[in-house]
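Novice: Dropping a prediction and its sequence here:
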Amino acid sequence: MPAPLPVRSDVNPVFLLAPARSCSTVAVAMLSQHPRIYGFPELLLFTAPTLGEVLHGGGARSRLPPWWIENQRSGLVRTVAQLHHGGQDDAATGQALAWLERHAHWPSTRLLDHLLDLVHPDVGLEKSPDTVADPQALQRCLEACPDAGYLHLTRHPLTTMRSMREHWGGMRAGHDQESLSARCAAAWYRSHTAIVTALARVPEERRLRVRAEDLLGRPATELPRILGWLGLEWTDAVLDRMRATQNWPFAGRGPSQNLYGGDWKFHRDPRLRALPDPGPVGFDESWGIGENSRRQLVRLAASLGYERT
């Protein structure tokens, strides 16, 4: 058996910041295959001040349907089950949920500290798109850990918005497609603008931007860049292992086939796939987005490394 790779990361934990439908679940699954990174499913810990509110949909999530909130908290339940009981079967997840309810009075950041202690000395990696959807949640994230690193994951606006429209269509059945498209465009724009603004206050050595298209399509190039930023070593064997996203402990839907904690498509089929080249950024009139908004989207996308039409 090869000797374990040393831990010398100066950024711990790491928060991956990205809006919904940005391939953040597969990104965490990939990075988690490094032997010194522990990737959590979506914990949602910054969405509300207390653990009880996180469990039951407090804060900005109070507008979501109850079934959506229950699915969302899968990540938190799975994490506690895995770390406390070594598995995610019905008995372990039941005990985990009971433990979480007993600690509902905890500040949500206290649970984060507890989980980071359990995975120490590995680097804890967390992502929750809800964090960047709410200014208060993003502020809690920035204040949580003074030595944290921030990985800003981007995805081409057109493919992100198409995925948002497909994913949210069932929840927003009362909206026509043009209205839904405009909401998706606004979500992409607001989230990335908030991330860029927030990270401008973070020292440069503790932040890194990565395009999902590059990470999924060229992992042999992008993974060493990320690991170098983290101060973690790697070998060719480690890079090969990191492509096996299906081996993440939180890939799939658990023994019950009813657990999530991230992108439902990934949990149903957790293999790594490259993203197709989306081409230049441009919007035709069928999107129902006004000219001024289109200009703003294209300008922001260009600043994130995407080609204009």
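Specialist: Received the coordinates, thanks.

Novice: CA only for contacts and neighbour counts going forward, please
Specialist: Will do.

Novice: what's the helix or strand for residue 266?
Specialist: Following DSSP states H and E, one finds residue 266 within helix 264-268.

Novice: wait, residue 15
Specialist: Going by DSSP H and E, residue 15 is part of strand 14-17.

Novice: After that strand, which helix or strand is next?
Specialist: Next in sequence after strand 14-17, counting helices and strands by DSSP H and E, comes helix 24-31.

Novice: Below is structure B, check it against A:
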Amino acid sequence: MSTPAPPPPPAPLFILAAPFSGASWLAGVLGRHPGLYALPQVFPGMAEEVGELLELFALSQLSHGDGLRRSVAQLAFGGQGAVQIAAADAWLQARRGWSTTELIDWLAAQVAPRRLVIPDAEMPLRPHELQGFRDRLPQARWLHLVRHPWSQGCLHAAWLREQLFVPVDFRDHAQTPPLPEPQLPWLRSNQNLLQAAADWPESQWRRLHSEAFDTDFAGSLGGLCDWLELPLARADLEAMARPAEWLYAQTPEGSVRGGLEAEVWADFAPELEALAAQPRLDAPLPWRRDRQGFAPEVLALAKRLGYC
């Protein structure tokens, strides 16, 4: 008598957000639930094949490839040390011909019956990636995570000022010299996600303010777990309140130390964190030299998303 095939793994959940909106932090929270397995950022939307993805990682001025390398090292070889990372690199090179859909399917199978969770704060910036993501993973669920543009802007602007490389489209060219302007990625990401939501089955996506976890941590997680058809015991909630204990929150030894959004690693001054925690839409922006307020289209979108 043949053994019945195991059921397919649950469709993965993607946490999609503008940069510095808390996607990696929420992945750490959800990754502590026994029914979920959260990865670092692996950027599957950047390419259709693994080989192309690896080539883009090699060209990146940032550590885009670290999250995928750490994930494969952990799931295929049992750790994230130098030996396991080297084995993961060889494993990925041997599968250059795989599609990124096959790669996601493999990752999901390794953690089944838990649901795979993947944060991504770059895919929302590029509509073609969102469309390709929908076409290649039509059963996936996704969470549109939103942060108030004031809070996001305070933190993102402070980090951008310290970077040697800032994308051209993250700069306000109306200023001389052009300076980093976090309104731009906030607006583009959230506009793109709203547009994508219009074409996606409502049962497969939901929107959540990151501030909801500050005001009602248990209730916000309870609503998410209900949507994902997962129980939420007291012990689960206590574990999820400690995202620093998530497997990928730790900094591994060696050179492969990335994979999480920069805000997870950033050491913000208490004064800046206090400023970010007092969001406003009607005040001069503290990161702008000209002290202008939000652009009209940012104000309109923020109000559409429920901020005031």
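Specialist: Great, that's in hand. Everything numeric in this text was worked out from a predicted model, so none of it was measured.

Novice: The following helix or strand past the helix holding residue 266 of the first structure vs the second structure - mean distance after superposition?
Specialist: Downstream of helix 264-268 of the first structure, the next assigned helix or strand under DSSP H and E is helix 291-303. Superposed on the second structure, helix 291-303 of the first structure shows a mean distance of 2.8 Å to its aligned residues (mean C-alpha distance after the TM-score superposition for the first structure).

Novice: Tell me the buried residues in helix 291-303 of the first structure?
Specialist: Neighbour-count burial for helix 291-303 of the first structure, with 16 or more other C-alpha atoms under 10 Å as criterion, is recorded at 294, 297, 298, 301.

Novice: Repeat that for stretch 213-222 of the second structure.
Specialist: Buried residues in stretch 213-222 of the second structure, counted by 16+ other C-alpha under 10 Å: 218, 220, 221, 222.

Novice: Next, the mean deviation of the helix holding residue 266 of the first structure compared to the second structure.
Specialist: Relative to the second structure, helix 264-268 of the first structure is 4.3 Å off (mean C-alpha distance after the TM-score superposition for the first structure).

Novice: Give me the contact list for that helix.
Specialist: 25, 26, 251, 252, 253, 260 (C-alpha atoms under 8 Å, 6 or more residues apart in numbering).

Novice: Now do the same for the last one: its match in the second structure.
Specialist: Same thing as residue 260 of the first structure. Residue correspondence to the second structure (TM-score structural alignment): residue 260 of the first structure is matched to residue 258.

Novice: Roughly how far does the counterpart of residue 94 of the second structure in the first structure sit from residue 216 of the first structure?
Specialist: Using TM-score structural alignment, the partner of residue 94 of the second structure in the first structure is residue 102. Using C-alpha to C-alpha, to the nearest Å, we find residue 102 of the first structure at a distance of 40 Å from residue 216 of the first structure.

Novice: Determine how far stretch 270-279 of the second structure lies from the middle of the whole chain.
Specialist: Offset of stretch 270-279 of the second structure from its chain centre (C-alpha atoms, centre = their mean, to the nearest Å): 22 Å.

Novice: Okay, buried residues for it please.
Specialist: Of all the residues in stretch 270-279 of the second structure, those buried under the rule 16+ other C-alpha under 10 Å are 276, 279.

Novice: next one: stretch 74-89 of the second structure
Specialist: For stretch 74-89 of the second structure, a neighbour-count test (16+ other C-alpha under 10 Å) marks 74, 77, 79, 80, 81, 84, 85, 87, 88, 89 as buried.
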